[in-house]
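J.: using only what follows, build the 3D model:
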Amino acid sequence: MNPFAQIVSSIKRRISSSSQSPMGMPPEPEHLETGVARNWDINPKDFPWFDQPNALELLEKRRSAEHLSDEDYNLLRKWATDGYCVVSGIVPDELLDTMMLEIDQLWIADRVCEGLDFHDLKVGPNDAPIKLTHAEVLALETTERFAARDKSNWRIHSFQEYSPSAKAIFYDAELIRLTSLIFGYPSIPEATINFMYGSAQNAHQDMSVFHVFPPNYIIGCWIACEDISPDSGPLMFYPESHREPLFSEFKDYPQTNLRTASPELTQAYTSYVEELTRKYERHLFHAKKGDIFLWHGQLLHGGSEIKNPKLTRKSYVIHYFPPEMNVGPHMKGPFNW
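T.: This next block holds a predicted model:
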């Protein structure tokens, strides 16, 4: 058994062996064939414990039944109340530095990472951002390649498949323990992104980007790979906004979300979120290197305005799900990405 499987197995045994546990386990996920459409019946009773009306009562019972430490209890209370929590001291600086060095080396590599893409690269001075494969990036003339690197707000996905250091962070035992603790169910890391600069992304909810069933079984994890300057476009978020329901126009969620929505529905969602942000106070995450921001799938978040585009905002994002609750492979296209 590999180390990751051992971690998940240990957590699952701990949860299932607690006969006093106040939480009902989530419904067993159905084993579906990839690409096969089905009807999805959303029942709020199947939502995670922290989204139940009596979440804080359930937490008190968990504290007793699972002998939670004060630190874990406070983290879970913060999560249930505000929709996020911040931890630090988990990922060593040396590991973050090595990962960033491995990303830098992609631009001068003598071997192609097959399947690795660079998103939103601007090659020509007036060109729109495009996606290029690693092979296409290395084929650019050297000065053109470095110019594209330095002037583009680019990102890469799934770097853990190519980088030993990114993989070590991806499978970090404490991050898996914490996200499993929040779910009350074993978690699996998936869907990573490495950012070099601030995203300047509009506020959104991850539930509207991913296909998750039952709803809200997703945790976002944003790791600062350097001290974040306030002028670089820090992560923005809206505490307590996780209590908002799913966008009502995604009528057959998880089939319909931003990945499958029409342009008209996408615009309706954008307007809806803009209105929601007026209900909550915006916060900025002024992170130090190694700080980790964990957030609920319904928490409004995005990238704040970039005041100095020359400043980097190096970060590594991981998303966690219980097994088989990321149901994206079972959705029917066409897809927007």
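J.: from here on, contacts and neighbour counts on C-alpha atoms
T.: Fine.
J.: quick one: the helices in the stretch 51-200 of the chain?
T.: 55-65, 70-82, 93-105, 134-139, 142-151, 164-170, 173-183 (DSSP state H, counting those that start in this stretch).
J.: closest one to residue 325 among those helices?
T.: Residue 325 lies closest, by C-alpha to C-alpha, to one member of the helices of the stretch 51-200 of the chain: helix 173-183, at 11.8 Å.
J.: what residues of that closest one count as buried?
T.: For helix 173-183, a neighbour-count test (16 or more other C-alpha atoms under 10 Å) marks 173, 175, 176, 177, 178, 179, 180, 181, 182, 183 as buried.
J.: likewise stretch 87-98?
T.: 91, 95, 96.
J.: ok, back up a step: closest one to residue 312 out of the buried residues of helix 173-183, please.
T.: Among the buried residues of helix 173-183, and counting by C-alpha to C-alpha, the member closest to residue 312 is residue 175, at 24.8 Å.
J.: the closest one: what's it in contact with?
T.: Counting by C-alpha atoms under 8 Å, 6 or more residues apart in numbering, residue 175 touches residue 90.
J.: please apply the same query to the one 5 residues further on.
T.: When contacts are counted by C-alpha under 8 Å, 6+ apart, residue 180 touches 11, 186, 187, 322.
J.: now show me the structure for the sequence below, then we'll compare the two:
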Amino acid sequence: MKLKDKLKDYKPLHWLYNLLHAKQLQHNKDAYKKYDVHKPLFDSISSKDFPDKTSRAWLDVNDSANVVSTKHSFQYFTPDVQQQLIGWSSKGFLHLNRYFSIEQVDEVNKAVDELINQKHLPITHDNKVMHGYKHSPVIKQMMQDEGLKKLLSFVLDKEVLPFQTLNFVKGSGQRAHSDSIHMTTYPLGYLIAAWIALEDIHPDSGPLFYYPGSHKLPYLLNDEFENYSTRLKLGNKQYSDYEDVTEEILSQNHFPKEVFLPKKGDVLIWHANLIHGGTPVANPLLTRKSMVVHYYAKDVIKYHEITERPSLMEEE
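T.: Here you go, the predicted structure:
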């Protein structure tokens, strides 16, 4: 392991980095007070700071089949979306057909190509462009889509804040995981994601897969895969250890596996704890253009469980 990677395990370096980005930590100030957290905003934070390892989100505590139709705003969604909202508690996802127009999608694809070709942003080792919204008004406009935010706010029963975009050119091939190990909230369950198809997705391009109902599993957090940390150092488990445990849990529970083959402009919305990933790329010549937007609920504590770092959020 390189020295640079070893140093990332030491929390004091995280604290220094956080202090240099103090303004981007202010979003947690009121939430720390609300949930009785007594530590500096720049300090490490993880699930061991909280006694409750369950979700308090209303569609986790209640069955969506019984409660969504009681909300006044439910009537403003299309019949198809209403029906899917009724099944949210059992499935953990929604599929919006042709939500974005071909023109909107083409504009985003053009913007992503420009960011890559002009070397504003690199393509990472797992085939994605991070935070394109910071460089492209077109990407930011899709990220901030009002209709999408209203739907996601309905699902969480809290106002949502988009905070990250990931643009994929090719399939990621990522193993099964839940977003909550990366982007975590207290109370649990107040993250939500939207996966947007920027082209018709071919079955050989490494399409997304997910396990309906897997969001009802207990949250797999650091302690649950023995990733024990100290005051000054992160745990010695690797991310691959987390993935191994996730696959073991899946083998024990036998959830059905679905592969997502959407059309251009389709959107898949998934629960914070829904297990998903990318299938292997069968044809490396094929692209799998897509964009993921992650949203936090506004008034909760936002952090990253596996690295025990508070989330950095831009000021509104």
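J.: any chance of the helices of the stretch 51-200 of structure 1 in a markdown table, plus distance to residue 255 of structure 1?
T.: Below are the helices of the stretch 51-200 of structure 1 laid out as a markdown table (distance: least, C-alpha to C-alpha, whole Å):
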| stretch | distance to residue 255 of structure 1 |
| --- | --- |
| helix 55-65 | 28 |
| helix 70-82 | 27 |
| helix 93-105 | 34 |
| helix 134-139 | 32 |
| helix 142-151 | 36 |
| helix 164-170 | 27 |
| helix 173-183 | 23 |
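J.: which one of these lies nearest to residue 17 of structure 1?
T.: Between those, helix 55-65 lies closest to residue 17 of structure 1; by C-alpha to C-alpha that is 10.8 Å.
J.: centre of the chain to that closest one, how far?
T.: Put simply, helix 55-65 of structure 1 sits 26 Å off its chain's centre (C-alpha atoms, centre = their mean, to the nearest Å).
J.: give me the buried stretch members for that helix, please.
T.: Buried residues in helix 55-65 of structure 1, counted by 16+ other C-alpha under 10 Å: 55, 56, 58, 59, 61, 62, 63.
J.: with respect to residue 275 of structure 1, which of those is nearest?
T.: Of these, the one sitting nearest to residue 275 of structure 1 (C-alpha to C-alpha) turns out to be residue 55, at 26.8 Å.
J.: aligned partner of the closest one in structure 2?
T.: The criterion is TM-score structural alignment: under it, residue 55 of structure 1 has residue 63 as its aligned partner in structure 2.
J.: which residue packs closest to its match, ignoring adjacent ones?
T.: residue 89 (5.6 Å; C-alpha to C-alpha, 6 or more residues apart in numbering).
J.: what is the aligned counterpart of the one you found in structure 1?
T.: Aligned partner of residue 89 of structure 2 by TM-score structural alignment: residue 80.
J.: quick one: contacts for its match?
T.: Neighbouring residues of residue 80 of structure 1 by C-alpha under 8 Å, 6+ apart: 50, 51, 55, 56.
J.: need the contact list for the second one.
T.: For residue 51 of structure 1, the contacting residues are 80, 243, taking C-alpha under 8 Å, 6+ apart as the criterion.
J.: ok, it to residue 87 of structure 1 distance?
T.: 21 Å (C-alpha to C-alpha, to the nearest Å).
J.: with the last one instead?
T.: With the distance defined as C-alpha to C-alpha, residue 56 of structure 1 ends up 21 Å from residue 87 of structure 1.
J.: now the strands for the stretch 201-316 of structure 2?
T.: 208-210, 258-259, 267-271, 276-278, 290-297, 301-304, 309-310 (DSSP state E, counting those that start in this stretch).
J.: minimum distance to residue 85 of structure 2: which of the ones you listed has it?
T.: strand 267-271 (10.9 Å).
J.: which residue numbers in structure 1 go with the closest one?
T.: Going by TM-score structural alignment: strand 267-271 of structure 2 matches residues 292-296.
J.: for stretch 183-193 of structure 2, same thing?
T.: Under TM-score structural alignment, the match for stretch 183-193 of structure 2 is residues 210-220.
J.: same question, stretch 13-26 of structure 2
T.: Residues of structure 1 offer no counterpart to stretch 13-26 of structure 2, counting by TM-score structural alignment.
J.: repeat for stretch 128-146 of structure 2
T.: Matched against structure 1 by TM-score structural alignment, stretch 128-146 of structure 2 falls on residues 155-173.
J.: run through who's touching the matching stretch.
T.: Residues contacting stretch 155-173 of structure 1 (C-alpha under 8 Å, 6+ apart): 4, 7, 91, 95-96, 98-99, 102, 113, 116-120, 189, 191-196, 318.
J.: and for stretch 206-218 of structure 2?
T.: Identification of contacts with stretch 206-218 of structure 2 by C-alpha under 8 Å, 6+ apart yields 53-54, 90-93, 170-173, 201, 255-261, 271-282, 288.
J.: so which of the helices of the stretch 51-200 of structure 1 is nearest residue 269 of structure 1?
T.: helix 70-82 (22.6 Å).
J.: now the closest one: buried residues?
T.: Result for helix 70-82 of structure 1 [16+ other C-alpha under 10 Å]: buried residues 73, 75, 76, 77, 79, 80, 81, 82.
J.: got the angle for that helix vs strand 292-296?
T.: 50 degrees (axes from the mean of the first three to the mean of the last three C-alpha atoms, to 10 degrees).
J.: report the distance from helix 70-82 of structure 1 to the chain centre.
T.: 19 Å.
J.: I'd like the distance between residue 156 of structure 2 and residue 245 of structure 2.
T.: Distance, residue 156 of structure 2 to residue 245 of structure 2, using C-alpha to C-alpha: 28 Å.
J.: ditto for residue 61 of structure 2
T.: Taking C-alpha to C-alpha, one finds residue 61 of structure 2 at 26 Å from residue 245 of structure 2.
J.: these two - which one has more neighbours?
T.: Neighbours around residue 61 of structure 2 and residue 245, counted as other C-alpha atoms under 10 Å, are more numerous at residue 245. The numbers are 16 against 11.
J.: from residue 205 of structure 1, how far off is the aligned partner of the more buried one in structure 1?
T.: In structure 1, the residue paired with residue 245 of structure 2 is residue 272, using TM-score structural alignment. Distance from residue 272 of structure 1 to residue 205 of structure 1, counting by C-alpha to C-alpha: 11 Å.
J.: re the thing from before, name the residues that touch the match of strand 267-271 of structure 2?
T.: So stretch 292-296 of structure 1 is contacted by 79, 83-88, 216, 218-224, 242 (C-alpha under 8 Å, 6+ apart).
J.: just the ones of the residues you listed in strands?
T.: 84, 85, 86, 87, 219, 220, 221, 222, 223, 224 (DSSP state E).
J.: buried ones among these?
T.: Here, 16+ other C-alpha under 10 Å leaves 84, 85, 86, 219, 220, 221, 222, 223, 224 buried among these.
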